[in-house]
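**Student:** coords below, sequence missing:
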């Protein structure tokens, strides 16, 4: 079935949606994005994603599209039009196509940002069987640009990292810089020692995950200790368990790092419990 997408004020069949070849996202990766999950036809953590989107735009001096204040309504309409019960909505804002190719940013007053949204239908997203067996990760060097806190469309190296993992017979990769894990290719990374959850502190080095914020809040409420600090791959290999978080995978247990099984090689109790809590609480707060 052809999806209905949103492009610059119009709801269109995906086959009719067109963007200029001079759009700066195409030429310069000059764009930002967000992915919001849908469970039971409702949006998960929408407010957090909207705030982070606004921050990304501000950090890049990118003007908001005219429909910025209508994003919740647009998300809900796409869910309705495409009959999404479980899935995701991808949103992208670019600096637009102000003229010919040029490295210099155009005057914001002359910009007409491009706003694109589309849905991805993912039945069984919450009951993903992968969560019951966990994922395997490898470590790779982190050679991305320094502003990973801005959620830009510059995703070539993360994509390459996922391909490296696939080639190695793993599911994903954790990136390492100066001896310490930064994050996964599309997720935040955690290890567990005893009752303590350890994850890298927020900075320009990692994405300020919306799911991360919620999961850490739920962990503290569940009387789990949280420590935000750097950790190495060697420390991770000796952890009791590990997991990643993202809007599309929620809380996903990690059972192997660089060929070394964690614990007995099955998903850890704390990761599974946090996944359960996150899904329950997120459904209650969904809009």
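**Tutor:** Great, that's in hand. Every value quoted in this text rests on a predicted model; they were computed, and no experiment measured them.
**Student:** From here on, just use CA atoms for contacts and neighbour counts.
**Tutor:** Fine.
**Student:** Figure out the helix or strand that residue 216 lives in.
**Tutor:** Per DSSP states H and E, residue 216 falls inside helix 210-221.
**Student:** The stretch 51-200 of the chain: strands as residue ranges?
**Tutor:** In the stretch 51-200 of the chain, the strands defined using DSSP state E, counting those that start in this stretch lie at 86-94, 114-121, 135-141, 172-177, 180-184, 188-193, 196-199.
**Student:** Included below, for side-by-side comparison, is a second structure:
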């Protein structure tokens, strides 16, 4: 039987929130409608945060409520605090995400509190999520390097990961936030985590600043990781990483996985159309190697 790899599409949230130009609600909805045609089963719709601080994510709850429901697709919302969770709950969201980091400096700069304080803030979210039968996914930034502290101890990453799982997260995605990692360093992080938890509850989230995302995902696959976040057309980036070129593109991830014999459920023609559409809306070049090769071949 072909082994399945779960792809969590984060373009509408992690991608668009880091694009300079905020899209209209209609454009954001069209992106998600396109993604719904691709066979992707997990799509992060947006983030329930203040529009004052993240205008790109304004009215994510309204966007969520406007989407057609498909029993085969799990939509999710990022909810960094109780207020955000209540907004997600009000529109019927059945999966939310919370985030912290393995770096104290990054956590303080990003969400203005310590790691322990960030976890404490999640306690009410976790309690209400359990009461309403809502799944919670955790994010841990800086799995390898921090823009302020440099290298992060893999044991610290494993510790924070374990804490999120103990709180009730069903899955924890480790973010290679600034894209500086290489496979040997990624290997050490997974080794530290896998010494404590099962690979089934871990996911990888890789940025492509130095072109290493696919190599790092390959290393992760070798160690048994079978869930990865990616962003259509490589949308996004990290505001803390100089020259950050965005998340790994869903197109390149698809190419790697499909050619290694993994099943993804993706319909490639629909994926490529979604990729082209959002690139045209944003008037930006698509950094995906596979997407560029695909369209060159199609036009040849």
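**Tutor:** Noted; the coordinates are in hand. No experiment lies behind these values; they were computed from the predicted model shown.
**Student:** Now the TM-score, please.
**Tutor:** The TM-score (TM-score structural alignment, normalised by the length of structure 1) is 0.26; 130 aligned residues with a Cα RMSD of 6.7 Å.
**Student:** one step back: now do the buried residues in the helix holding residue 216 of structure 1.
**Tutor:** 210-212, 214-216, 218-219 (16 or more other Cα atoms under 10 Å).
**Student:** between it and strand 188-193, how many degrees?
**Tutor:** Orientation of helix 210-221 of structure 1 against strand 188-193 (axes from the mean of the first three to the mean of the last three Cα atoms, to 10 degrees) gives an angle of 20 degrees.
**Student:** Can you spell out which helices and strands pack onto helix 210-221 of structure 1?
**Tutor:** Counting contacts by 3 or more Cα pairs under 8 Å, 6 or more residues apart in numbering; DSSP states H and E, helix 210-221 of structure 1 packs against strand 225-228, strand 241-246, helix 269-285.
**Student:** The shortest one packs against which elements?
**Tutor:** Put plainly, it is strand 225-228 of structure 1. If contacts are counted by 3+ Cα pairs under 8 Å, 6+ apart, strand 225-228 of structure 1 sits against strand 196-199, helix 210-221.
**Student:** which is the next helix or strand following that strand?
**Tutor:** Next along from strand 225-228 of structure 1, by DSSP H and E: helix 233-237.
**Student:** Looks like residue 63 of structure 2 contacts residue 25 (just checking).
**Tutor:** Yes - with contact taken as Cα atoms under 8 Å, residue 63 of structure 2 and residue 25 are classed as touching, separated by 6.7 Å.
**Student:** Identify the residue nearest residue 39 of structure 1 in space, chain neighbours excluded?
**Tutor:** residue 86 (4.7 Å; Cα to Cα, 6 or more residues apart in numbering).
**Student:** Please tell me how far that neighbour sits from residue 283 of structure 1.
**Tutor:** Distance of residue 86 of structure 1 to residue 283 of structure 1, computed by Cα to Cα, to the nearest Å: 12 Å.
**Student:** Looking at those two, which one has more neighbours?
**Tutor:** Neighbour tally, residue 86 of structure 1 and residue 283, criterion other Cα atoms under 10 Å: the higher count belongs to residue 86, 20 against 17.
**Student:** which SSE is residue 11 of structure 1 in?
**Tutor:** Assigned by DSSP H and E, residue 11 of structure 1 belongs to strand 10-13.
**Student:** before we move on, the earlier item: any chance of the buried residues of helix 210-221 of structure 1 in JSON lines, plus distance to residue 242 of structure 1?
**Tutor:** Putting these into JSON lines (distance: Cα to Cα, whole Å) gives the following:
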{"residue": "210", "distance to residue 242 of structure 1": "19"}
{"residue": "211", "distance to residue 242 of structure 1": "16"}
{"residue": "212", "distance to residue 242 of structure 1": "14"}
{"residue": "214", "distance to residue 242 of structure 1": "17"}
{"residue": "215", "distance to residue 242 of structure 1": "14"}
{"residue": "216", "distance to residue 242 of structure 1": "14"}
{"residue": "218", "distance to residue 242 of structure 1": "17"}
{"residue": "219", "distance to residue 242 of structure 1": "14"}
